[in-house]
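Colleague: quick check, what structure comes out for this input:
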Amino acid sequence: MSNTYPSAPSAYEFPLLIKQLLNRAKTVSLNQEIVYADKKSLTYAELFTRINRLANVLAGLKLAAGNVVAVMDWDSHRYLEAYFAVPMSQYILQTVNIRLSPDKILYTINHAKPKVLLLNSEFAELVKNYQFENSSIEHIIWLDDNGVSVENVFGSNQPRVVGEYEALLATADSNFEFPDFDENTIATTFYTSGTTGDPKGVFFSHRQLVLHTLTEAASLGMLPDKQGVSYGDVYMPMTPMFHVHAWGFPFTATMTGLKQVYPGRYAPDTLLDLIINEKVSITHCVPTILQMVLKEAQSRNANFNGLKMIIGGSMLTEGLAKAAITQGIEVFTGYGMSETAPLISLTDFSIHEPEMTEAEDIARRCMTGKPVLMVDAQVWDENNKPVGTGKEHTGELVLRAPWLTQSYLKNEDAGAELWEHGYMHTQDIAYMCPDGTIKITDRLKDVIKSGGEWISSLEIETILSLHPAVADVAVIGIPDKQWGERPLALIVLKPNCQDTSADDIKAIAEQAASKGMIPKYGVPSEFKFVDELPKTSVGKHDKKVMREMYAEQNKA
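Modeller: Modelled structure (predicted):
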C-alpha cells in the first residue's frame, strides 16, 4: 500500500533545474548591475534577455540534447551567460582550463568532445593548428574584446566559425522557452588540475548544482554580516570561472540578485581598481592571488575596508592571514575539491563570538572549518573505520553530500576508487576537533615520512609563514640516506628582507619545537631561498614539480 499522498493532476513537480535559480532575480533584481571590467555594464534584465538570445543561437546550430558546449574565455559577462544558457538548453557546459599546458588543454577538449567552442580571440593561437577535421568541434563562436577578427588568426578559411558572439546575439530572438527535463541530467563538466597524469573529467547534474547553490547561500547567510552574504553585497570572483564553477558563487550571486563584477584577466592592478571603484565587498581566491593583491595594495597604501574573502585551493597560512587582516581584509577559509563542486566546509563565526586572542582568532581562520549544511564528513583510518576526535586521531577525510561528482568522465575505475566503501575519498589527511572543526594536516601524497615518523608539511609551513620576512613557503620531503626522507623548506623572502639568513628562519621552527607545537624531527634539515615557487594552473603549490627538482639536485 502506498504511503504517499496523491497530487493534483495538474500539480507542478518542480524539477531542480538551473533555470529555477533565476526565478527570484527575474522578479526583484531586474535593475541590478553586472559589470565586466571596464568594458561593459548591463542589468539583470539585459542578462536574462542575452541568455535567451544565446540559447537561440545554440538552437540554430541543430545540437542534440547532451551535446557538449566548451568555453575558453576570461571571467566575463559572456561566461556568466553560458553558465545558464548552455545547461538550461539541455546541453553540457565544459569550462576549459586555459591555464593548463597547450597539450593538456587539447587533451581535455578531445576527451570531452564538444560540438561547439566559444573561443576568446586571446586563446585562438592555442587551437590555431588544431586538427579540426579530426575533432568533434563543428562550430566556433568568436569572442573578442580587442578588435581581433577571425581572419587575423585563422585567415579566411575556417568554415567552422559561425560568427562573433555579440553580432550573433544581436540578431537572435530575445524570447526562449527553456524546457523541463530530468533534474539528474548532466549540466557541467570540467577537468581536475591535478599534478599527476592526464586531467580527469568531473561532472555535475542540475540537481547537484541547485542543491550546492542553495547550501552555499544558506551557509554564508548563517554567518554574521562581517563575514557572511547579504543582499547589499557586491560580488567579484578572483577564482577563474573555468575552475569548479568559480566555487559556485556565480550561481549563488545570480540566484540572490547581487551586483556582480567580472574582472576579465587577473592582473593585480585591475583587481584592486575594481575592488575600490565598484565597492566589491565579497570575493574568494587562492593564497597566491591574495599575495598579489596585498602587494599591489601596499604599493598604493590602500586599505580593503572589511572586504570579505574566502581562501581555498591551498592552505591559508597564519602569516598570510595576519597580513590580510592588517590591511582590512576579513579573511577566512573554505574547503573543497574539484570533485565536490566544491563547498564542503567554512570557518565558523557567530554573532556571540567567544573571547579569544588575536593568535587564536587567526589560527581559527586557517583551520579547514566546519562542514556546511548537508555534508557528512568523517575521518577514517587505513582500515576505512572512523577514528575519534582530537589532534591525536588523524586519518583520511571522507565525505558524503548530495552534490559530489558520482564518478570520473569515461574513467569508471578511477570513479570506483574515489567512492570506495560508499564515501568519497579526498586523499587529505585530517583530524576533527570535538566541536566539529576539521583540520587538514597534509595531502596523502605530500606527507613526509622521516625515520618511520610522519611529518605534516602544512604544519611546518604555517610555523615558518609567521616569520615577518617570509612572503611564501613550501615544505617538501626529499630523499635522505639515513632517515628515508627529510623536510626541505623553500622560502620566498619579502622584497625588503633579502638579508634574512636561513638560521633566522630556522629559529622560529626550533622555537615551535621547543614548545611542543611540532616534533623536533619536523624542523627542516635545510632551507633554500628561491625567487618563486612552482604553481599549478590554478595557483596551488606544485609540490610534485618541487620534489622532482630538488631530488635531482640532491643526486647531483
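
Colleague: contacts and neighbour counts: CA atoms only from here.
Modeller: OK.

Colleague: show me what counts as buried in stretch 261-275.
Modeller: 261-264, 266, 268, 270-275 (16 or more other C-alpha atoms under 10 Å).

Colleague: other residues contacting stretch 162-177?
Modeller: 49-50, 52-57, 139-144 (C-alpha atoms under 8 Å, 6 or more residues apart in numbering).

Colleague: just the buried members of those?
Modeller: Buried residues within the contacts of stretch 162-177, counting neighbours by 16+ other C-alpha under 10 Å: 49-50, 52-57, 139-144.

Colleague: before we go on, could you also do this sequence so I can check it against the first one:
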Amino acid sequence: MRDPNLVVTTPSAYAYPLLVKQLLTNAMSLYGDQQISYRGEMRHTYRDFHARLGRLAGALAALGVRHGSTVAVMDWDSHRYLESYFGVPMMGATLFTVNVRLSPQQILYTLNDAGADVVLVHPDFLPVLAQIHAGLVRPPRLVLMADGQDVPPGPLAFDGEYEAMLAAAPDGYDFPDFDERTKAATFYTTGTTGDPKGVCYSHRDIVLHTLTAATSLCAPREGQRMHREDVYMPITPMFHVMAWGMPYVAIMLGLRMVLPGRYVPAALLALREAEKVTFSHCVPTILQMLLQAAGEGQHDLRGWKMIIGGSALPPVLCEAALARGIDIFAGYGMSETGPIVALAQLPPGYVARSREEEISLRCATGRPVPLASFLVVGPDMREVPHDGKAQGEIVLRAPYLTQSYFGKPSASEDLWADGYLHTQDVAVRSPDGFVRIVDRLKDVIKTGGEWVSSIEIENLVTQVPGVQECAVIGVPDARWGERPMAYVVRHAGVEVDAQQIRAALLEHVVTQQLSKFAVPDSDRIAFVAAIPRTSVGKIDKKLLRERQAG
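Modeller: You can find the predicted model right below:
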C-alpha cells in the first residue's frame, strides 16, 4: 500500500536528479564569459569549457567509453583535469584520479583494481606507465595529453592525442539523466597496512558536498570566506580527494579559476601575483615552501585566503602566514568524508582577546559544517562532555560520506561500525563547538601510565627558535612501556640542540601545559635533514616507526 504522506509526483514533473552536470546550470546561464586559465598561458571562458566537455565526451565515446566505464587521469592540475572532473562523470562513466605520487607497483595495483578502460596521461608520467604496462591485467586504451611537449618514441601505443581528439569530435554531446547514486569518482587512499583502498563517490555525494562546502564558505560576512569575486587557484593536487571538492564549488559559484600545472613555489607565487589569486588551499608543507620562496617582503601576500588541511596546521606556521597577510584557517576531513566536514572559521562577531587565542582557533580542527553529524565519543559510543578536556574519537554522519571501500566489504564494515563513520582521530570539543584533534588513535603514546599526544609535543617543539619541523612517535621502552621520540628539522643555518628543546618543553611542564612524561629524553631527540612524507604530503609516521625498529 502506498504511503499517503508521500508527495504526489505528477507524471510530467522533472525529478531533477543530483548529477554533476547540474553544478553547471547556474554557472553557464550567468557566468558564461568567466575565465579559466592554465599556467597563465591558456585561457578560455566557461562557455568554451562547456563546449569542450561535449567534445571530450564525444571523443571518449568514440573509444568505447559508456555508462559504467572507468576513465583514469594522470596529469598535473590543468584545464584537461578540470574537464575530466565534469565530462567523464556527466557521461555516466567513472572518473579515476590516479595518485601519481604512489610507487609504480601501487599505481599498477590501483589501475587493475579500478578496472581502468581508458587512461589520459601527461608525458611526465609515461615512464611510470611504460614500466608497469606489462602488468596491467586488462590494458586500457591510452590518450596522450601532450601539453606542447615532444614525446620521444617508446613502447606505449596511443589511441590519440587529447587536443587533436577534441578538435575532431562533434559538438553538442547530449549528456543524459540517470540515477544520482551512479558512481562518479574513484580514488585510492593509502593506510598503514595492506593495499590502497578505493574510495568511491556518487553524483549525489559530490553535489551535496559541493552545496555544503559552499554554504559554509560563503556564510561569514568577512574573513575565512569565499565569494563570487574571488579568483581561485587550487594548490591541493586534483588527484587528492578531488582537490578537496573545491573545483566543483568554484565552478558552481562562477569564480575565475587559475590552474597552475605542476606545483613549483616560485611559479605559484608568480601566478598568484599575475592572476590576482585570492583563494587557495594546500597542506602545511606547501605553505611552508611558499613562505620560504616568498622571502622577506619580495612578494605581497595580503588578501590571500587559504584553507590548510591534510595534517594539523602548526601554530608557528599559522603565525608566519598571518604576519604576511594571509587569511589562513584550517579545514578538516578525510578521503572518506568528501572531504570537508569542519572548518576553523572564526565565530560571528568574534573579537580576539589575544593573538595566541586567535591562532589557536584558526589552527583548530574547526566547527562542523551544515548537515554533518559530528560527534566525539568514548569507547561506548556515548558523546564525551564538551569541556575541551574529555577525549574521544570523532565519528560522523553526513549525506556525502563514502558508503564503502571499493571491493573491500570487511574494511567497509569496520569504517561504518555502529552506523557512524569512524575517523580514528582522537579529539576534544569545547563549549563553543570548536573541535581540536589531539592525535590519531594509532599515534597516541602511552607512557608512565598516561596518554600523551604526539601532535601536542610537535606543536610545542616547533615553537622553539631554530626549529622548522617536528614529528613525534612512540617507541618501546622497558620501564615506561613507550617513550616519545622526536625527529626535528632545523632552519637552515640555525643551531639548536636537544638540551634546548628539552628545556623549552620542561617550561611547559611547569605551567602544566604539558605532562612531564611527554618530554622526550635527550637521546630521543634526533635531528634530521627532512621528515618523510606520504604521497599526499602527510608526515609518514609508519615509515618513521619502521626505521626506528629496523
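
Colleague: picking that back up, Ala509 of the first structure: which of the buried residues of stretch 261-275 of the first structure is nearest?
Modeller: Closest approach to Ala509 of the first structure among those (C-alpha to C-alpha): Pro268, at 31.8 Å.

Colleague: what does that closest one align to in the second structure?
Modeller: Using TM-score structural alignment as the criterion, Pro268 of the first structure maps onto Pro265 of the second structure.

Colleague: do Thr437 of the first structure as well
Modeller: Per TM-score structural alignment, Thr437 of the first structure is aligned with Phe434.

Colleague: which ones are touching that match?
Modeller: 344, 361, 364-367.

Colleague: identify the farthest-apart pair in these.
Modeller: Top of the distance list for these (C-alpha to C-alpha): Leu361 and Arg367, 9.9 Å.

Colleague: give me the more crowded residue out of the two.
Modeller: Neighbour totals were compared for Leu361 of the second structure and Arg367, and Arg367 leads with 25 against 22 (other C-alpha atoms under 10 Å).

Colleague: quick check: that one touching Pro347?
Modeller: No - Arg367 of the second structure is beyond contact range of Pro347, at 9.3 Å (criterion: C-alpha atoms under 8 Å).

Colleague: the aligned residue in the first structure for Ile445 of the second structure: neighbouring residues, count only.
Modeller: With TM-score structural alignment as the criterion, Ile445 of the second structure lines up with Ile448 in the first structure. As a burial measure, Ile448 of the first structure scores 24 neighbours (other C-alpha under 10 Å).

Colleague: any idea how far Ile448 of the first structure is from Leu397 of the first structure?
Modeller: 18 Å (C-alpha to C-alpha, to the nearest Å).

Colleague: Ser338 of the first structure too?
Modeller: When Ser338 of the first structure is compared with Leu397 of the first structure (using C-alpha to C-alpha), they lie 15 Å apart.

Colleague: what span of the second structure lines up against the host helix or strand of Thr333 of the first structure?
Modeller: Thr333 of the first structure is located in strand 329-336, with elements delineated by DSSP states H and E. Aligned by TM-score structural alignment, strand 329-336 of the first structure falls on residues 326-333 of the second structure.

Colleague: contacts made by the matching stretch with the rest, please.
Modeller: By C-alpha under 8 Å, 6+ apart, the surrounding residues in contact with stretch 326-333 of the second structure are 223-224, 301-310, 312-313, 318, 321-322, 339-345, 362-366.

Colleague: hmm, back to that, closest one of the contacts of stretch 162-177 of the first structure to Met88 of the first structure?
Modeller: Closest approach to Met88 of the first structure among these (C-alpha to C-alpha): Ala55, at 8.3 Å.

Colleague: and the closest one, what pairs with it in the second structure?
Modeller: Match for Ala55 of the first structure (TM-score structural alignment): Ala57.

Colleague: surely Ser345 of the first structure is within a helix?
Modeller: No - counting by DSSP: H, G, I helix; E, B strand; the rest coil, Ser345 of the first structure is not found in a helix; it is strand.

Colleague: right, and it touches Pro371 too?
Modeller: Yes - using C-alpha under 8 Å, Ser345 of the first structure is in contact with Pro371, at 4.1 Å.

Colleague: what's the nearest residue to the aligned residue in the second structure for Glu461 of the first structure if we skip its chain neighbours?
Modeller: Glu461 of the first structure maps onto Glu458 in the second structure, with residues paired by TM-score structural alignment. Nearest in space to Glu458 of the second structure, with sequence neighbours left out and distances taken as C-alpha to C-alpha, 6 or more residues apart in numbering, is Cys470 at 5.4 Å.

Colleague: what lines up with Val377 of the second structure in the first structure?
Modeller: So, by TM-score structural alignment, Val377 of the second structure is matched to Trp380.
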